[in-house]
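> Next input, structure requested:
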Amino acid sequence: MHIVKALSVLLIALAAGLCQTAGAQSIRVKEIASVQGVRSNQLTGYGLVVGLDGTGDQTTQMPYTTQSMANYLQQFGLTLPAGVNPQMKNVAAVLVTAQLPAFAQPGQAIDVTVSSMGNAKSLRGGTLIATPLRGADGEIYALAQGNLLVGGAGAAAGGSKVQINHLSAGRIPAGAQVERTVATPFALGDTIDLGLQSNDFQTASRVTDAINRTLGAGTASAVDGRVVRLRAPADPNARVAFLARVEDVRLEAAVPSAKVVINSRTGSVVMNQAVTIGACAVAHGNLSVSISSTPVISQPNALSRGETVVAEKANIQISQDKGALIQLNTAPKLADVVKALNALGATPQDLLAILQAIKASGALNAELEVI
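Next up is the predicted model:
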């Protein structure tokens, strides 16, 4: 009997431990940190799209399209006579952008985005001619060319126009070829720095402890709230395997600092699980002003040679809704906060002002960020 009771207690304890483990959120290092210096680079270039079905730039309004085409033709020994301005309807000037990924090698293909910079009606069916893509240093890192994929469609006739999606931008999958590599500090030095996505000392400490437990003491050390420094092997092959193991290290996610994010343009309010409010009382009423006008017609008497006059009579009314004083109890959980705010019955726009007032009174235990 005692053995059965002991086993029952043990099973209950194990079940409780499993529930606690399941409740804790486990994440990998790769999901909250990245290797500093290993990043993509932005590329951009100016080019021409040809082969459009009469939907290109109006060259009389966009003279640089004609000038660009003339410069392009000079490379093939064709020079236009002075004063000749051809009216090209099938050519459009565009800007080409791309992301050069880390460790990209010459010959590798990357996607590009092509966007019209003139008054072209559509880029559908066009072909981008060879366009060099430059980095921030002015050097050429890729060469783009290919047929555009435009996800929209449109038609116009008799003054009517129908359009689906966007027609002045498109993509070319694998439309650029890398011509030059970008040096990275990945294989330099004896250490590698991990950059955390958020500035949090608790997360930096947990990442350091988890890596040291998995890969040995002294492997990782926290530099500050965002950077964790690793002692890495000198051999590139061993360094890649080392970082693969580091990225797969699991740790318990830290509870983020309480924050309420308000978008004043759309009226959106988002708050995380750490937000709490203290006991407070809220009264909120709306003030509305309505103006209506009524036409008033004044007619002259018979045979008075007067004129009929139409005037307007304005009626202005101001009304203010009654705002009942509502008591909000202390809410230690996010669900309680949501229930308390829903009890106010306020619109999202009103909720913006209420949250700011609660924060000013000291009852909102969270950081208020307006975007």
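> From now on I want contacts and neighbour counts done on CA atoms only, so please keep to that.
OK.
> element containing V228, please.
Secondary-structure assignment from DSSP states H and E places V228 in strand 227-231.
> I figured I262 hits S268, correct?
Yes. Using CA atoms under 8 Å, I262 is in contact with S268, at 5.9 Å.
> So the residue lying closest to A155 once chain neighbours are set aside: helix, strand or coil?
Using CA to CA, 6 or more residues apart in numbering and skipping residues adjacent in sequence, the residue nearest A155 is V162, 5.4 Å away. Per DSSP: H, G, I helix; E, B strand; the rest coil, the local secondary structure of V162 is strand.
> one more to line up against the first:
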Amino acid sequence: MKKILALLMAGVFAIGLMPGTASADSAVTRIKDISKVQGVRANQLMGYGLVVGLDGTGDGNKSTETIQSIVNMLKSFGVSINQSTLKAKNVAAVVVTATLPPFVREGDNIDVTVSSIGDAKSIQGGTLLQTPLRAGNGNVYAVAQGAVSTGGFMAGRGSNTATKNFPTVGTTPNGAIVERSVEADIGTDGNISLSLSQPDFTTATRVAQAINSQFGSVAKAANPGRIDISVPAYYRNNVVAFIANIEELAVMPDNSAKIVVNERTGTIVMGGDVSVDEVAITQGGLSIKVQKNKNANQPDPFSYGTTIVTRNTDVQVKEDKASTIVLPATANVSDIVGALNAVGATPRDTISILQAIKASGALHAELQIM
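Predicted coordinates:
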């Protein structure tokens, strides 16, 4: 039972061999790190294509979509071929995905991910043929083509093969050329909005107050997750500089009292605002051990007896001494962790105790079980 519970508390880090407990008060941070400007967003792109040049590790003849795609591609080049005689082991049908960042322009390059959708064994060393990438609205925003890098491999033939990582998924760095940009009109109407990463009434109010203290009465917290801002007249022609100045403003975000528990690893993370009412905690353990032993009883020498094997059962019961602690009504996270450590509670013991305190109504914090 005597194990060390690793603590992260009040900026002091204690690293142990097992998962531990962490707590920290809210720190002053930049508005840039807790929010983003509405309208500045990325877009997902997807396309269907072919990877060629594989060393017999492509789709088999049962992948009809690959066969049909090869036939259609060759037709576009004026080549007619009998579909029944086509072998596709050097070609793989793939789905190509990419993310179109905000503010990219025509001619910029972006990375793409290439994933096999057939029964190809590996797309290592292949080349992605020209593949249009479409957004959710059906428009083409980029075109991808280039060598595929998997970061893995598959060696051998038949049952004697060795595989590392996932050779059926690869990337083509800078493999797509942007053909259409997505313009984000920020502040053209004289207004911008900030979205908080963690919506909170207090944090939204503090962000608005920080902006108003610097630029006058231009910001208003519309709801816990959004702050509406009017661009001052002297910044109308330089909205980028205005947003940059806002992002550098310091603010102290507020967080609700919460305890996050990961039962699989025994990790416990507590916020600094966690408090409890006066409560008594008793912690102890009962250990029962049952052993079965075989003993051989030998007869006396020169007797007519036979060897007899007997089974003996040994039951041992050990009950650890229970420890009782009392937390006052002014207890905070430091008191909780310190008291639980004093009675030798392990991380899993602490999880059970916290759940019991929450069930009793004495714990004033949200208990989130992962």
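> more neighbours, I262 and S268 of the first structure?
A count of neighbours by other CA atoms under 10 Å puts I262 above the other of I262 of the first structure and S268, at 22 against 14.
> Distance from the strand holding V228 of the first structure to the middle of the chain?
Centroid displacement of strand 227-231 of the first structure relative to its chain, using CA atoms, centre = their mean, to the nearest Å, is 28 Å.
> just checking, next helix/strand downstream of that strand?
The C-terminal neighbour of strand 227-231 of the first structure among helices and strands, as given by DSSP H and E, is helix 236-247.
> what's the mean deviation for that following helix versus the second structure?
Once the two models are superposed, helix 236-247 of the first structure sits on average 1.9 Å from its counterpart in the second structure (mean CA distance after the TM-score superposition for the first structure).
> Return the set of buried residues in that helix.
239, 242-243, 246-247 (16 or more other CA atoms under 10 Å).
> between these, which is nearest G37 of the first structure?
Taking CA to CA as the measure, G37 of the first structure sits nearest to L243 out of the buried residues of helix 236-247 of the first structure, at 13.9 Å.
> Aligned to A204 of the first structure, what sits in the second structure?
Residue correspondence to the second structure (TM-score structural alignment): A204 of the first structure is matched to A204.
> Now do the contacts for that match.
Taking CA atoms under 8 Å, 6 or more residues apart in numbering, we find A204 of the second structure in contact with 196, 221, 223-227.
> Make TSV out of these and add neighbour count and distance to I288 of the second structure.
Shown next, in TSV, are the contacts of A204 of the second structure (neighbours: other CA atoms under 10 Å; distance: CA to CA, whole Å):
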residue	neighbour count	distance to I288 of the second structure
L196	22	53
A221	21	60
N223	14	57
P224	16	53
G225	17	54
R226	25	58
I227	23	60
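> Let's have these in TSV, adding distance to S80 of the second structure.
Supplementary listing: those in TSV, determined by distance: CA to CA, whole Å:
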residue	distance to S80 of the second structure
L196	57
A221	65
N223	63
P224	63
G225	59
R226	59
I227	61
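> nearest to L133 of the second structure, of these?
Among the contacts of A204 of the second structure, and counting by CA to CA, the member closest to L133 of the second structure is L196, at 31.1 Å.
> Next one: the closest one from P253 of the second structure, what distance?
10 Å (CA to CA, to the nearest Å).
> And V28 of the second structure, by the same measure?
In this structure, V28 of the second structure lies at 7 Å from P253 of the second structure, with CA to CA as the measure.
> Find residues that contact each of the two.
The overlap between the contact sets of V28 of the second structure and P253 (CA under 8 Å, 6+ apart) is empty.
> In the first structure, where's the longest helix?
Counting by DSSP state H, the longest helix found in the first structure is helix 2-23.
> Distance of the nearest residue to A220 of the first structure once chain neighbours are set aside relative to E247 of the first structure?
In space, not counting the residues next to it along the chain, A220 of the first structure is nearest to L230; the distance is 4.6 Å by CA to CA, 6+ apart. Using CA to CA, L230 of the first structure is found at 12 Å from E247 of the first structure.
> Looks like V91 of the first structure contacts M62 (just checking).
No. Applying CA under 8 Å as the test, V91 of the first structure and M62 come out as separate, 10.9 Å apart.
> Counting neighbours around each, name which of those two comes out higher.
Between V91 of the first structure and M62, counted using other CA under 10 Å, the more crowded position is V91 (27 against 16).
> contacting residues for that one?
Taking CA under 8 Å, 6+ apart, we find V91 of the first structure in contact with 48-52, 56-57, 65.
> Quick one: the helices in the second structure, in order.
Across the second structure, reading from the start of the chain, the helices by DSSP H fall at 64-76, 201-215, 239-247, 333-342, 347-360.
> From R250 of the first structure, how far out is L18 of the first structure?
Plainly put, L18 of the first structure is 17 Å away from R250 of the first structure if you go by CA to CA.
> More neighbours: the two, which one.
Between L18 of the first structure and R250, R250 has the larger neighbour count (other CA under 10 Å), namely 18 against 12.
> Just give the closest residue to the aligned residue in the second structure for the more buried one, not the sequence neighbours.
Using TM-score structural alignment as the criterion, the counterpart of R250 of the first structure in the second structure is A250. In space, A250 of the second structure comes closest to R30 once its chain neighbours are excluded; the distance is 4.6 Å by CA to CA, 6+ apart.
> Likewise for K292 of the second structure?
In space, not counting the residues next to it along the chain, K292 of the second structure is nearest to T313; the distance is 4.5 Å by CA to CA, 6+ apart.
> wouldn't that neighbour be in contact with Q291 here?
Yes. Assessed by CA under 8 Å, T313 of the second structure is found in contact with Q291 at 5.8 Å.
> so what sits against both of the two?
When contacts are counted by CA under 8 Å, 6+ apart, the set common to T313 of the second structure and Q291 is empty.
> coming back round to it: please report how far the aligned partner of the residue nearest to A250 of the second structure in the first structure lies from L73 of the first structure.
Aligned counterpart of R30 of the second structure in the first structure: R28 (TM-score structural alignment). When distances are taken as CA to CA, R28 of the first structure and L73 of the first structure turn out to be 55 Å apart.
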